[in-house]
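> 3D, please:
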Amino acid sequence: MTLTQYDALPPGLLELPAARLGEVLPGPTLIHLPGRRTPPLFVSVLLHGNEDTGWLAAQSVLKKYATAELPRALSLFIGNIEAARTGQRRLDGQPDYNRVWPGSEEAHPPERAMMQQVVDAMRARGVFASIDIHNNTGLNPHYACVNRLEQDFLHLATLFSRIVVYFIRPRGVQSAAFAELCPSVTVECGKPGTPGSVEHAAAFMEACLHLSEFPAHSVAPHDVDLFHTVATVKVPEQISFGFVTPDADIDFVPDLDHYNFRELERGNLLGRVRPGSPARLQALDENGAEIGDRLFDYSRGEITLRKPLMPAMLTRDEQVIRQDCLCYLMERIKTPA
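Here you go, the predicted structure:
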């Protein structure tokens, strides 16, 4: 798989929606643009083809500076153009473009080599900061994710949202790869098409372009709600599931995605197991160990929480649940001094 690199915007690119980028770009593309300050800000968009807020935000910012110098040099990576053509997270046979960066545990040599190229190119340029712009499928607020609890990372994250999630799994994500080079963050902008999402992402991108340096002081505890991801929850492939689907192995409560970013109590009901079914959810901690029995109670044929936790990214989209996960479970943690 070949990475295309440009030192200027291809003609007509800023007029195209995500689904038509393949008319101008041959595939995953890294575009380097000059600006008043260096080193460059790195921005990645469309690592998932159905998440177009990042591309729309980048379009908005670049159109604004069409006849003016950017405040800082910018390197823009446009990811899964092929999946964007049909509005899918990824195509069958493709890996997840946000699981194949350096540090990945997945075996997809062509895509892994391409992402290594991106990282090497940005290492050579001495990247200032990295932002990876995403959407999600459930009902979630806008929030930021970091892979290190260092002050520059937290300052970058809180430029976008006071809700910040610290995680180290899954492996192979863009923000973790770039954390080796510079402050990096993933920003989650709600569902595609949600009013205000593009404007929020564009304002964040522009704020990062105007940032001359990171503050020397620590982020104040009252300026951030900080959470730690303690488990990734998946539905095993052999288990059927649904929403208001009593014949399925697991029948989730119909409003499951309304639980996102609510601090749930012990005993909170997530769903029911079909009588006679041995179905169980898979829950992996940040070291990859199975901890489901510590988190979920299956007595009385119900799936309830054994301890207070906060979910993120709960979705009713069955394809996304199969391709990625059901949700992440988090605990509130103190802001480091």
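
> contacts and neighbour counts: CA atoms only from here.
Fine.

> Tell me where the stretch 1-150 of the chain has strands.
Counting by DSSP state E, counting those that start in this stretch, the stretch 1-150 of the chain has strands at residues 4-6, 29-33, 35-45, 70-78, 129-134, 143-146.

> Just after the helix or strand hosting residue 230, pick out the following helix or strand.
Residue 230 is part of strand 225-234, with elements assigned from DSSP states H and E. Note on strand 225-234: by DSSP H and E, the next helix or strand toward the C-terminus is strand 241-243.

> how about the helices of this protein, start to end?
Using DSSP state H, the helices of the chain run over residues 53-64, 81-85, 109-125, 151-158, 174-178, 197-210, 292-295, 318-323.

> about what we covered before: Serialize the strands of the stretch 1-150 of the chain to CSV and add fields for distance to residue 294 and mean neighbour count.
Formatted as CSV, the strands of the stretch 1-150 of the chain follow (distance: least, Cα to Cα, whole Å; neighbours: other Cα atoms under 10 Å):
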stretch, distance to residue 294, mean neighbour count
strand 4-6, 47, 15
strand 29-33, 44, 20
strand 35-45, 36, 21
strand 70-78, 40, 22
strand 129-134, 31, 25
strand 143-146, 25, 24
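
> Throw the ones you listed into a markdown table and include distance to residue 227, thanks.
Formatted as a markdown table, the strands of the stretch 1-150 of the chain follow (distance: least, Cα to Cα, whole Å):
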| stretch | distance to residue 227 |
| --- | --- |
| strand 4-6 | 37 |
| strand 29-33 | 32 |
| strand 35-45 | 24 |
| strand 70-78 | 28 |
| strand 129-134 | 19 |
| strand 143-146 | 9 |
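
> And those strands: which comes nearest residue 178?
Counting by Cα to Cα, residue 178 lies closest to strand 129-134 out of the strands of the stretch 1-150 of the chain; the figure is 6.7 Å.

> circling back: pick the most buried one from the helices of the chain.
Counting by mean count of other Cα atoms under 10 Å, helix 174-178 has the highest mean neighbour count of the helices of the chain, with a mean of 24.

> Remind me what that one packs against, helices and strands.
Under the contact criterion of 3 or more Cα pairs under 8 Å, 6 or more residues apart in numbering; DSSP states H and E, helix 174-178 touches strand 129-134, strand 184-188.

> this one next, for a side-by-side:
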Amino acid sequence: MGFAHIVTPTLPGFQLLNADEISLPATSFQFLQALQGPAIIRIKGKTRQRRAVITLLHGNEPSGFLALYKLLQEKFQPFADTTFFVVSVPAALEAPGYRYRALPQHKDINRCFKPPYSGEDGHLAKQVIDYLVDLAPEAIIDLHNTSGSGPAFSVSRRLTAKHQALASHFTRWFIHTDIELGAVMEVPFCCPVVTIEAGGAQDDIAHINAYEGLKSYLSEENVFTQRQHIEVLGQPRRLEIHKEASLAFAERPVFGASITIRQDIEQRNFGTTQPGDILGWVDHAKLEHFRLGGHQRGELVEHYFSADNNQLTVTKPLKFFMVTTRIDIAKSDCLLYFIETD
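Predicted coordinates:
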């Protein structure tokens, strides 16, 4: 289960592979095992234009990698020379497979795309940046999954016609954000970069979204031709949980838990949550367990959420997205993102 030919690496953290020289294993996971570590895979296009795709920045978000495997199986030829970055391979391989964002004791690499680029993960992020700067592609797509179920959507720091056109190959939802986390989409490349959340990591529809979106993005002669109407959602916030708080997901308050969130909260992704809708329950500390990340520093949780009678609800209509029911992700990253909506 190997490769017919591996190009000698020129980057310390990555192996460089040409798609037409890969002997593809029988399954996508065997392909991942054959890679063993981060890889850059180059697919020759019909023209010498250049496009780029980043996959598996998080090891528990497989849709982009599964789409790449399927494209390689089909010997698909894109319109432009295309470079795929497959990044967190060791985390994806860690048993039981596609479970971990990053290996234990490692940083979330999609928080490392900013100075000082320290440690192994920071160095790897800097290599991705340097390679992309030298490559100078006309567009970059960063493919992800959400940890909870929900529809596909896009995220970008820029709100231009080109950014929206790139997103339209995958989804009609476009989230314009100014949140700074150290993500790859925050790097000021000389071309548009858009993050695509293809849907829930466990959902087959997400793998289909990633595959069909990539085929559209890679087949189009003019990649900036808008494929569908785009609905823009502006300036999200993050609902974050303090490390000291204990968290549970259940149908009723869990004894001893600082916060209990309803198990079906994922169903609120991209719907409208109204005041009075019960999201969960909190103990005597109520909203002190939470903080807001994002749009306006210093904003109070109380401006958007209420804990009357220890029931967690909202103070105004909100649209949630990227809701997770993974305790580790909710605690280390955030429980959900939200925007105000009418």
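
> Quick check: closest non-adjacent residue to the equivalent of residue 179 of structure 2 over in structure 1.
Superposed on structure 1 with TM-score structural alignment, residue 179 of structure 2 falls opposite residue 169. Leaving out its chain neighbours, the residue that sits closest to residue 169 of structure 1 by Cα to Cα, 6 or more residues apart in numbering is residue 286, at 5.3 Å.

> what do we get in structure 2 for the one you found?
Aligned by TM-score structural alignment, residue 286 of structure 1 pairs with residue 295 of structure 2.

> Residue 148 of structure 2 versus its match, what's the distance?
With distances taken as Cα to Cα, to the nearest Å, residue 295 of structure 2 is found 23 Å from residue 148 of structure 2.

> Tell me which of those two has more neighbours.
Shown here are residue 295 of structure 2 and residue 148; by other Cα atoms under 10 Å, residue 148 has more neighbours (22 against 17).

> what residue of structure 1 matches up with that one?
Counting by TM-score structural alignment, residue 148 of structure 2 lines up with residue 138 in structure 1.

> same thing with residue 112 of structure 2?
Aligned partner of residue 112 of structure 2 by TM-score structural alignment: residue 100.

> Tell me how many other residues surround that match.
26.

> Surely it is in contact with residue 111?
Yes: counting by Cα atoms under 8 Å, residue 100 of structure 1 touches residue 111, with 6.5 Å between them.

> List the contacts of residue 321 of structure 2.
150, 268-270, 336-338 (Cα atoms under 8 Å, 6 or more residues apart in numbering).

> Mind putting the residues you listed into TSV with neighbour count and distance to residue 305 of structure 2?
Formatted as TSV, the contacts of residue 321 of structure 2 follow (neighbours: other Cα atoms under 10 Å; distance: Cα to Cα, whole Å):
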residue	neighbour count	distance to residue 305 of structure 2
150	25	22
268	18	15
269	21	17
270	19	17
336	20	13
337	21	13
338	22	11
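
> State the pair within those that is farthest apart.
In terms of Cα to Cα, those reach their longest pairwise distance at 150 and 338, which sit 13.7 Å apart.

> Which residue of structure 1 lies farthest from its centroid?
Distance to the chain centre peaks in structure 1 at residue 276, reaching 36.8 Å (criterion: Cα atoms, centre = their mean).

> how near is the aligned partner of residue 39 of structure 2 in structure 1 to residue 54 of structure 1?
Under the alignment (TM-score structural alignment), residue 39 of structure 2 maps onto residue 29 of structure 1. Noted for residue 29 of structure 1: a distance of 15 Å to residue 54 of structure 1, by Cα to Cα.

> With residue 21 of structure 1 instead?
With distances taken as Cα to Cα, residue 21 of structure 1 is found 13 Å from residue 54 of structure 1.

> Check residue 132 of structure 1 too.
Residue 132 of structure 1 is 8 Å from residue 54 of structure 1, by Cα to Cα.

> Hmm, the match of residue 39 of structure 2 is touching residue 1, no?
No: using Cα under 8 Å, residue 29 of structure 1 is not in contact with residue 1; the gap is 11.3 Å.

> Residue 240 of structure 1 maps to what in structure 2?
Using TM-score structural alignment, the partner of residue 240 of structure 1 in structure 2 is residue 246.

> how much space between its match and residue 285 of structure 2?
As for residue 246 of structure 2, its distance to residue 285 of structure 2 is 12 Å (criterion: Cα to Cα).

> Quick check: neighbours shared by those two?
Residues touching both residue 246 of structure 2 and residue 285 (Cα under 8 Å, 6+ apart): residue 258.

> before we move on, back to that, distance from the strand holding residue 230 of structure 1 to structure 2 after superposition?
In the superposition with structure 2, the average deviation recorded for strand 225-234 of structure 1 is 1.7 Å (mean Cα distance after the TM-score superposition for structure 1).

> elements contacting that strand?
Secondary-structure packing of strand 225-234 of structure 1 (3+ Cα pairs under 8 Å, 6+ apart): strand 163-166, strand 282-284, strand 327-332.
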